[in-house]
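**Student:** structure here, sequence nowhere to be found:
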């Protein structure tokens, strides 16, 4: 799996190199903004070492975990059949972290941070990517819509992911477009108001389909 994630590893390397360059260039003792409130104002700071290498560290942990999936995943054949989807989702996740890294580096050198709007737009794109590949995921315990009902039935898994794919892509489009139209203080509400209802509905839907299957009713 590690070799199949080569583009994700390359993105991790670029993010880390950017952090190294920033660390060498920033003034010693500087405090770097690492978090912004809903108004787009920095409200937490850290040392350059933590600020510039925190997100590459998260990327590395994610990559190591994904690379170990063939060993950790009980349904190994299904993970093998889901390789392209896993590659795309992992790369998309790392790209969002890279966007956040860019925002932190820019803020560390006094530039107007890309901050909330850029990060939220990246999250929207990630949702579209996940939705686009969701139907290509086979049943597994690590990636996808993992409820007790989807994991207990391949039919429920497929049906839930077919609907989930459409809802994730629609949610991603709403979040992406909204990130440019809505002021920073309302971005958290945009994401929460979009993602929470979709998540709850998908969970309910997986249970509903499972109930249909259990009762012997036809599932299209």
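**Tutor:** Here it is on my side, so go on. Fair warning: this is a prediction, and the values are worked out from it, not measured in the lab.

**Student:** make it CA atoms for all contacts and neighbour counts henceforth
**Tutor:** Fine.

**Student:** can you tell me the SS state at residue 38?
**Tutor:** Recorded secondary structure, residue 38: coil (DSSP: H, G, I helix; E, B strand; the rest coil).

**Student:** find the nearest non-adjacent residue to it, please.
**Tutor:** Distances taken as Cα to Cα, 6 or more residues apart in numbering place residue 185 nearest to residue 38, at 4.5 Å, with adjacent residues excluded.

**Student:** for that neighbour, grab the count of nearby residues.
**Tutor:** Residue 185: 14 surrounding residues under other Cα atoms under 10 Å.

**Student:** which ones are touching it?
**Tutor:** Contact analysis of residue 185 by Cα atoms under 8 Å, 6 or more residues apart in numbering lists 38, 39, 40.

**Student:** one more pass at 10 Å, please.
**Tutor:** Residue 185 is in contact with 37, 38, 39, 40, 41, 116, counting by Cα atoms under 10 Å, 6 or more residues apart in numbering.

**Student:** next: residue 57.
**Tutor:** Residue 57 makes contact with 12, 15, 16, 50, 63 under the criterion Cα under 10 Å, 6+ apart.

**Student:** another one to put next to it:
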């Protein structure tokens, strides 16, 4: 029996269709520049270039990865086979995060490549895009059940449900706060220091969440041994 497509399935397909359609437009109809910026260094100065068709392939490839990871060959297919409600919910959250991240990355990259921006403008766009991704992931991370795909996946969180729940709730809160703060300061904060600081803060949040999984596992009387 063919499974019925969910709203998230349709959203995943919609992101793919819009992004690949735009990529085809770029590849066939422009832009007029011989080369386009596609990569930036830590100071957000251009250090990588591509032709219009090459950029179209890059953008279409990003959309295809998002479709495969979140759609029929990825989390969407796993969701259809999931029996436990908690696993099904976790897979749906993962699918939503992938679709959202693919859309944000595609929009950010397109604006940076086609916008003819100075380094400061490129950095602000990068900070806004990263902040949106952190905000979206953080909003749902605390609701995922133990799995191998989404969340704070450490040896300790797999051996203690309490460690899993607390470390993922901490990660969700930290990422949500960072994303919200990043969106607020992106328009006026000094660049590239602000964007680099946001990246460093996200890495610190990951480290704190990893430590939290170990700390809670060690204190959990119901933990599983290694």
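**Tutor:** That came in fine, so what should we check first? Everything quoted here is computed from the prediction, not taken from an experiment.

**Student:** got a TM-score for the two of them?
**Tutor:** Once the chains are overlaid, their TM-score stands at 0.83 when taken by TM-score structural alignment, normalised by the length of structure 1; 213 aligned residues with a Cα RMSD of 2.9 Å.

**Student:** on that earlier part again, buried subset of the contacts of residue 185 of structure 1 as a PyMOL selection?
**Tutor:** Filtering these down to the buried ones (16 or more other Cα atoms under 10 Å) takes a single PyMOL command:
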select buried, resi 38+40+116
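
**Student:** what's the closest of the contacts of residue 185 of structure 1 to residue 84 of structure 1?
**Tutor:** The closest of the contacts of residue 185 of structure 1 to residue 84 of structure 1 turns out to be residue 116 (Cα to Cα; 29.8 Å).

**Student:** just to revisit the earlier point, the residue nearest to residue 38 of structure 1 pairs with which position in structure 2?
**Tutor:** Residue pairing (TM-score structural alignment): residue 185 of structure 1 is matched to residue 192 of structure 2.

**Student:** mind checking what residue 11 of structure 2 lines up with in structure 1?
**Tutor:** Residue 11 of structure 2 maps onto residue 7 in structure 1, with residues paired by TM-score structural alignment.

**Student:** same question for residue 45 of structure 2.
**Tutor:** Counting by TM-score structural alignment, residue 45 of structure 2 lines up with residue 41 in structure 1.

**Student:** again with residue 183 of structure 2
**Tutor:** Aligned counterpart of residue 183 of structure 2 in structure 1: residue 176 (TM-score structural alignment).

**Student:** show me what contacts its match?
**Tutor:** Residue 176 of structure 1 sits next to 117-128, 170, 191 when contact means Cα under 10 Å, 6+ apart.

**Student:** show me how far the host helix or strand of it is from its chain's centre.
**Tutor:** Element membership for residue 176 of structure 1 (DSSP states H and E) is helix 154-181. Remark: helix 154-181 of structure 1 is offset 13 Å from the chain centroid, using Cα atoms, centre = their mean, to the nearest Å.

**Student:** equivalent analysis for stretch 135-150 of structure 2, please.
**Tutor:** That offset, for stretch 135-150 of structure 2, works out to 11 Å (Cα atoms, centre = their mean).

**Student:** corresponding residues in structure 1 for that stretch?
**Tutor:** Taking TM-score structural alignment, stretch 135-150 of structure 2 hits residues 128-143 over in structure 1.

**Student:** sorry, back to before: buried subset of the contacts of residue 176 of structure 1?
**Tutor:** Applying 16+ other Cα under 10 Å to the contacts of residue 176 of structure 1 flags 117-128, 170, 191 as buried.

**Student:** let me see the contact set for the residue nearest in space to the middle of structure 1.
**Tutor:** Centroid check for structure 1 by Cα atoms, centre = their mean gives residue 93 as the closest residue, at 4.0 Å. Counting by Cα under 10 Å, 6+ apart, residue 93 of structure 1 touches 8, 59, 62, 122, 123, 125, 126, 127, 129, 130.

**Student:** go again with 7 Å.
**Tutor:** Under the criterion of Cα atoms under 7 Å, 6 or more residues apart in numbering, the neighbours of residue 93 of structure 1 are residue 126.

**Student:** that one: what secondary structure?
**Tutor:** Assignment for residue 93 of structure 1 (three-state DSSP): helix.

**Student:** what about the equivalent of residue 98 of structure 1 over in structure 2, which helix or strand?
**Tutor:** Matched by TM-score structural alignment, residue 98 of structure 1 corresponds to residue 106 in structure 2. Taking DSSP H and E as the criterion, residue 106 of structure 2 maps to helix 85-114.

**Student:** and the helices in structure 2?
**Tutor:** Per DSSP state H, structure 2 carries helices over the ranges 7-29, 52-70, 75-81, 85-114, 119-141, 155-158, 161-185, 193-219.

**Student:** for residue 86 of structure 1, give its distance to residue 136 of structure 1.
**Tutor:** Per Cα to Cα, to the nearest Å, residue 86 of structure 1 is found 9 Å from residue 136 of structure 1.

**Student:** repeat that for residue 175 of structure 1.
**Tutor:** In this structure, residue 175 of structure 1 and residue 136 of structure 1 are 23 Å apart, going by Cα to Cα.

**Student:** related to what we said a few turns ago, out of the contacts of residue 176 of structure 1, which comes closest to residue 148 of structure 1?
**Tutor:** residue 127 (22.6 Å).

**Student:** now for the closest one: which residues touch it?
**Tutor:** Per Cα under 7 Å, 6+ apart, neighbours of residue 127 of structure 1: 168, 169, 171, 172.

**Student:** so how far is residue 146 of structure 1 from it?
**Tutor:** Taken as Cα to Cα, the span from residue 127 of structure 1 to residue 146 of structure 1 is 16 Å.

**Student:** next one: residue 57 of structure 1
**Tutor:** Shown here: residue 57 of structure 1 relative to residue 146 of structure 1, a distance of 26 Å by Cα to Cα.
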